[in-house]
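[1] any chance you could fold what I've pasted below:
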Amino acid sequence: MESITESLLFLTIIGFCWASSPLPPHIVFILADDLGWNDVGYHGSVIKTPAIDNLAREGVRLENYYVQPVCSPTRSQLLTGRYQIHTGLQHSIIWMSTPLCLPSDEVIIAQKLKEAGYSTHLIGKWHVGHYMSHCLPHKRGFDSFFGFYQAGSDYYFHNSTNGVYTGWDLRRDDLLVADEYFGKYSTTMYTQEAIDLISKHDRDKPMFLLFSHQAVHVPLQVPASYSNAYLDLIEDPKRRVYAGMVSSLDLSVDDVVCALKSAGMWDNTVLIFSSDNGGSTAEGGNNWPLRGGKASLHEGGIRAVSFVNSPLLPINVKGSINKELIHVTDWFPTLVHLAKGNFNGVKPLDGINQWQTISEGKPSPRYEILHNIDPLSFRPRARGDEWLGNPYFDITTQAAIRIGDWKLLTGKPGNGKWIPPPESGMEIIENTSLRDELVQLYNIRHDPSEMTDLARSRPDIVSQLLYRLSLYNATAVPCSFPKEDVRGSNPSMGDGGWGPWL
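    Predicted structure coming up:
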């Protein structure tokens, strides 16, 4: 009888502990748009980012973290935890009138966190398709959406153009609200929305906020007070306005953290900061000393600024630099783990739970990253390349893969120049001998700037990585990239804004 009583007491204690356990953490994911590697202070930039710098230095800096070279693919992988080759979004971005979106049978992170009891909110950029209503954020697990559907829009007028027609591009859920916010600067406007959400949030419920900033994507627009702060530091006019936009973004990050603290939520919050791709060097961004930039599979296009900050992190990892291999697909399983959720109904993930790597400094369980295989990429004319006859993979296809320290690129990977910041006075560097190389191999640990192509000296590694590409390619679904639909090209045919047309 005594043992039964003890057992019941034990079960009562266990049940009490479970019932009184703290909420899963609030998760705030701040996604910057087109922020370059060399555009934050802690990477040596002249651009002032004190809030971002402090959060990074007090948290865990992710210095071997990868995204995709352009907008839609990164967002699709963040939302699903799956490579582009497994969702059909291998090629380019989703354009205004493209009848395409992230497939509706893909379970996205908002849905899983909502199932786990979270309130879920998206502020800012969507850009994974809007041609039908089922594609939209509030139909994909987000309780609320305030933002825009396209790649970019005017920061004050909140409209976008396809070169022929112009339409509003600011909505609350599916309702057009752009005219209500006419003249309000986007970064400030979205930040106020985040502050309002946080201040009104029910503290007894965990929050997931994906703050998908418009900044610092073109058009280059910012209040003069921000850009004028760089008059004596940056001569290049694009770079100067861009720097002001980054400063405005930095202030936004600080305001969001202050709002979390004021609401009593900060002590139970995990804050993640990431760029969606490298900076556009033609539009003020910079990735020095990395090679290339936005739209390139070189490091400058895909190695992103990122950090995690949270009072929940153990003291021994706070202020650390993490150089373990991490990919944007990893956030899906990592955040579901933090939320104490499950993976029921989720398609096979390419992402890996990285919480122990981030919070404990343990080695990353990830050994490789498929950066992409794009079957619709430009195929260069191939003559006399020694790898043309390999039995594994068509080297005229644009592709890239990282295994361990080794990175292989095939086809035309995009901008291959080394572009220093304009304010440095240094010259742009270009290795013209590599222009026509269809296979390039780099040891990224020893050569993160991709200065020395080792393809000819290490044919054994090239063969291994080509074979690995072939295995991935065998799992790829057909690439979806339909022609633009004229029915979606004129917003005046609907409610005057870019939105579903089918």
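[2] could you use CA atoms for every contact and neighbour count after this?
    Will do.
[3] now do the contacts for the nearest residue to Gln354 once chain neighbours are set aside.
    Computed as CA to CA, 6 or more residues apart in numbering, the closest residue to Gln354 that is not its neighbour in sequence is Thr334, at 5.7 Å. Shown in contact with Thr334 (CA atoms under 8 Å, 6 or more residues apart in numbering): Ile352, Asn353, Gln354, Trp355.
[4] quick check: longest helix of the protein.
    Ranked by residue count under DSSP state H, the longest helix found in the chain is helix 237-262.
[5] hmm, who's touching whichever helix or strand comes after that one?
    Using DSSP states H and E, the helix or strand that follows helix 237-262 in sequence is strand 269-275. Outside of strand 269-275, the residues within contact range by CA under 8 Å, 6+ apart are 25-36, 304-312.
[6] if you set the cut-off to 6 Å instead, what comes out?
    Applying CA atoms under 6 Å, 6 or more residues apart in numbering, the contact partners of strand 269-275 are 25-33, 35, 304-310.
[7] about what we covered before: could you list the buried residues of the longest helix of the chain?
    Using 16 or more other CA atoms under 10 Å as the test for burial, helix 237-262 gives 238-257, 259-261.
[8] what's the burial count for the closest residue to Asp34 other than its chain neighbours?
    Spatially, and ignoring its direct neighbours in sequence, Asp34 is nearest to Gly279 (4.6 Å; CA to CA, 6+ apart). Gly279 has 32 neighbours, counted by other CA atoms under 10 Å.
[9] surely Gly279 and Trp37 touch.
    No. With contacts counted by CA atoms under 6 Å, Gly279 stays clear of Trp37, the gap being 7.0 Å.
[10] returning to what we had before: out of the contacts of strand 269-275, list just those in helices.
    Short answer: the contacts of strand 269-275 have none in helices (DSSP H).
[11] quick one on the thing from earlier: using the three-state scheme, assign the residue nearest to Asp34.
    coil (DSSP: H, G, I helix; E, B strand; the rest coil).
[12] quick check: it vs Asp33, distance?
    8 Å (CA to CA, to the nearest Å).
[13] quick check: neighbours shared by the two?
    Joint contacts of Gly279 and Asp33 (CA under 6 Å, 6+ apart) do not exist.
[14] contact partners for the residue nearest to Asp34?
    For Gly279, the contacting residues are Asp34, Leu35, Gly36, Gly285, Asn286, Gly293, Lys294, by CA under 6 Å, 6+ apart.
[15] tell me the one of those residues nearest Asp436?
    The closest of the contacts of Gly279 to Asp436 turns out to be Gly293 (CA to CA; 18.8 Å).
[16] roughly how far does that closest one sit from Asp34?
    On the measure of CA to CA, Gly293 and Asp34 end up 9 Å apart.
[17] spit out the contact partners of Arg456.
    Arg456 is in contact with no residue at all, counting by CA under 6 Å, 6+ apart.
[18] and this one, so I can compare the two:
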Amino acid sequence: MFFLTGCGSPVSKKANEQPNFLIILADDLGYSDIGSFGSEIPTPGIDSLAQNGVKFANFHVTATCSPTRSVLLTGVDNHLTGLGNMRIIMADNQFGQPGYEGELNDNVETLSTIMQRNGYSTYMSGKWHLGMQESNLPINRGFDKSFTLMETGADNWEKKPYLPHNKTVHYYENEDLAELPEAFYSSDFYTNTLIEYLGEHDRNKPFFAYLAFTAVHYPHQAPKALTESFIDTYRAGWDVIKSNRYRRLVELGLVPDNLEMLDLPLLEEWSSLSPLEQAYRAKQMAVYAAMLKRMDQNIERLLAYLKQNDMFDNTVIMFMSDNGADNNEIEKVFPTYIAENFHSDLERLGEQGSYTNYGPTWANVSMTPFSWYKGSSYEGGMRSPLIVHYPKLLQRGVTTQAYSYVSDITPTVLALAGLTEATDPSKVAIMGKSQLGVLTGKSDTIYQADEPVGYELAGSSALFKGDYKLMRNFPPFGDKQWRLFNIVVDPVERYDLSKTEPERFAEMLKDYQQYQAKVNMVEVNDDYHVIQQLQKNLARYKKDGTELH
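    Below is the predicted model of the structure:
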């Protein structure tokens, strides 16, 4: 028998008094990209939640999208949900192994299923990325109504793949394949759809809603007028923007003062660029900012709808990102495909038919002050902004430094709904812990100093314990060597403590080994390289026609 653990004290609720829930997930959003986390990009919708909610300065997710989504919706480690690795980068020895199905498996129960079974109406709009099988459609994983993009991403203006390993893009409304309207823009349409679902909602029941934007995943695309409003801002260059963000982060109490940033590979000096190159790079970041701004405008619309319909005050709202900022420049990996399917000229960048991302140096700005990016187990890959808003019960305008992990979201929702005893005992037990004590101000911590939390994907690994983090990264993010950091005083992970604190280092290595056994991890081979494996898997796709999602 499995039992729900670590949920804390549930909130006692009668059925008609239970809160609604709205989880808003951004895609590839950097830690410092929203105003309440230091950004120059105005995000008043998201920031209004921070102003009257709880901001988590030390919240972590997995370093890539689908594993995070699987943990978010189950409270279970990704090696047990079926996303031990993403199919597109799956190591040869992992294919076919339990926990490496490449999609959500049947051993875990989704949060939406639990809520649905206990009287909640459940709605989803946006990116799913948890499996293409009929059994894994959101409608069959606990959502009453859903409109979803099934793949990892897509063009934001039209039904069009953005990578060569997808033959087409699949959208589903409930159990049926769906087409897009002529006037489509992803953030607008996903928000409109959720508002439509809420407009049909039976007000005698509480609701659980999940809005999963594809903003700001590449291709970065946004309305022209919004892009143009940001161009002057980014002509200052990335050094100025990063410095300003860091100063604001310190002022907001989110990160320590006097941190020395790491010099990373691939970063460019703004002064080394020609005027034309500077103009192009500034426009790339302007498109990114506009895409984020449009997402925030839609969040504002949704919040206004909830207020106008007397649902806002009784809705717990959570906002987060699925991983760190993405440094990939896909046009360099698949130049022929991008050139044949998109244009990338400066004048029309971000508009329909265009392709752009913003590269490693702007991604480094997005993750200020942390090091590295999505895919790595550095803080730059795993630390996400998290805002939890429910002034009716929780603290208002507070920032917490308590460590928390994405597996904590499911038990927190269940605790707030009074459903901690409502899980299916035949499924894998929830592994996360409720944030309720921190959210209400009754506790300063979620995890005790001796409680480890493990992570691994594609060989890159981490183990968090108290203020410390054990970490290694496989190429291209690192040299496979284990290192130890105090991420409270050194969140940029500059000072390796493995030699100066050997006992702690050895103890945490042992903790990691126990974590490996607990989640039935299948380790990648020592010669594993994520880019080389990607190319190998794409060759497999071309040979047998298997789509890699």
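[19] can you tell me the closest non-neighbouring residue to Asp408 of the second structure?
    Using CA to CA, 6+ apart and skipping the chain neighbours, the partner closest in space to Asp408 of the second structure is Gly432 (4.3 Å).
[20] ends of stretch 359-374 of the second structure, how far apart?
    Span of stretch 359-374 of the second structure from end to end, CA to CA: 12 Å.
[21] mean shift of the longest helix of the first structure relative to the second structure?
    Compared with the second structure after the fit, helix 237-262 of the first structure shows a mean deviation of 0.9 Å (mean CA distance after the TM-score superposition for the first structure).
[22] one step back: more crowded one of Gly293 and Asp34 of the first structure?
    Gly293 (34 against 31).
[23] before we move on, the earlier item: and for Gly293 and Asp34 of the first structure, which residues touch both?
    Gly278, Gly279.
[24] contacting residues around Gln481 of the second structure?
    The contact partners of Gln481 of the second structure, by CA under 6 Å, 6+ apart, come to Arg472.
[25] just to revisit the earlier point, show me what the residue nearest to Gln354 of the first structure aligns to in the second structure.
    Under the alignment by TM-score structural alignment, Thr334 of the first structure pairs with Thr412 in the second structure.
[26] again, but for Leu260 of the first structure
    Counting by TM-score structural alignment, Leu260 of the first structure corresponds to Leu306 in the second structure.
[27] from Thr193 of the second structure, how far off is its match?
    Distance from Leu306 of the second structure to Thr193 of the second structure, by CA to CA: 14 Å.
[28] what of Trp128 of the second structure?
    Taking CA to CA, one finds Trp128 of the second structure at 15 Å from Thr193 of the second structure.
[29] which of these two has more residues huddled nearby?
    Trp128 (29 against 19).
[30] doesn't Met150 make contact with the more buried one?
    Yes. Using CA under 6 Å, Trp128 of the second structure is in contact with Met150, at 5.2 Å.
[31] quick one: map Pro448 of the first structure onto the second structure.
    Per TM-score structural alignment, the equivalent position to Pro448 of the first structure in the second structure is Pro491.
[32] which ones are touching the closest residue to that match other than its chain neighbours?
    The shortest distance from Pro491 of the second structure to any non-neighbouring residue, by CA to CA, 6+ apart, is to Phe370 (6.5 Å). Counting by CA under 6 Å, 6+ apart, Phe370 of the second structure touches Glu379, Gly380, Val492.
[33] counterpart of the residue nearest to Asp408 of the second structure over in the first structure?
    Match for Gly432 of the second structure (TM-score structural alignment): Gly351.
[34] neighbours of that match, how many?
    Gly351 of the first structure - counted by other CA under 10 Å - has 23 other residues nearby.
[35] now the nearest residue to Asn268 of the first structure once chain neighbours are set aside: how far from Asp405 of the first structure?
    Nearest residue to Asn268 of the first structure, sequence neighbours excluded (CA to CA, 6+ apart): Pro25, at 5.1 Å. For Pro25 of the first structure, the distance to Asp405 of the first structure equals 34 Å [CA to CA].
[36] more neighbours, these two?
    Pro25 (24 against 15).
[37] tell me which residue of the second structure matches up with the more buried one.
    Using TM-score structural alignment, Pro25 of the first structure sits opposite Pro19 in the second structure.
[38] I'd say that match and Asn314 touch.
    Yes. Assessed by CA under 6 Å, Pro19 of the second structure is found in contact with Asn314 at 5.2 Å.
[39] against the first structure, where does the strand or helix carrying Glu340 of the second structure fall?
    With secondary structure defined by DSSP H and E, Glu340 of the second structure is part of helix 335-341. Mapping helix 335-341 of the second structure onto the first structure (TM-score structural alignment) gives no aligned residues.
[40] on that earlier part again, which one of the contacts of Phe370 of the second structure sits closest to Val250 of the second structure?
    Closest approach to Val250 of the second structure among the contacts of Phe370 of the second structure (CA to CA): Val492, at 13.8 Å.
[41] next SSE after the one helix or strand Thr410 of the second structure maps to?
    Taking DSSP H and E as the definition, one finds Thr410 of the second structure inside helix 409-417. Using DSSP H and E, the next helix or strand after helix 409-417 of the second structure towards the C-terminus is helix 436-440.
[42] packing partners of that following helix?
    Helix 436-440 of the second structure sits against no helix or strand, with contacts defined as 3 or more CA pairs under 6 Å, 6 or more residues apart in numbering; DSSP states H and E.
[43] and that helix, how far from the first structure on average?
    Counting by mean CA distance after the TM-score superposition for the first structure, helix 436-440 of the second structure comes out at 1.7 Å.
[44] tell me the counterpart of Ile34 of the second structure in the first structure.
    By TM-score structural alignment, Ile34 of the second structure lines up with Val40.
[45] actually Gly441 of the second structure, not the one I wrote
    Under the alignment (TM-score structural alignment), Gly441 of the second structure pairs with Glu360 in the first structure.
[46] next, count neighbours for that match.
    Using other CA under 10 Å: Glu360 of the first structure sits among 15 other residues.
[47] what's the distance between it and Tyr149 of the first structure?
    Distance check for Glu360 of the first structure against Tyr149 of the first structure: by CA to CA, it reads 37 Å.
[48] could you pull out the strands in the stretch 101-250 of the second structure for me?
    With strands called from DSSP state E, counting those that start in this stretch, the stretch 101-250 of the second structure shows them at 121-127, 145-149, 171-173, 176-177, 207-212.
[49] over to the stretch 351-500 of the first structure?
    Ranges of strands within the stretch 351-500 of the first structure are 368-374, 398-403, 406-410, 439-443, based on DSSP E, counting those that start in this stretch.
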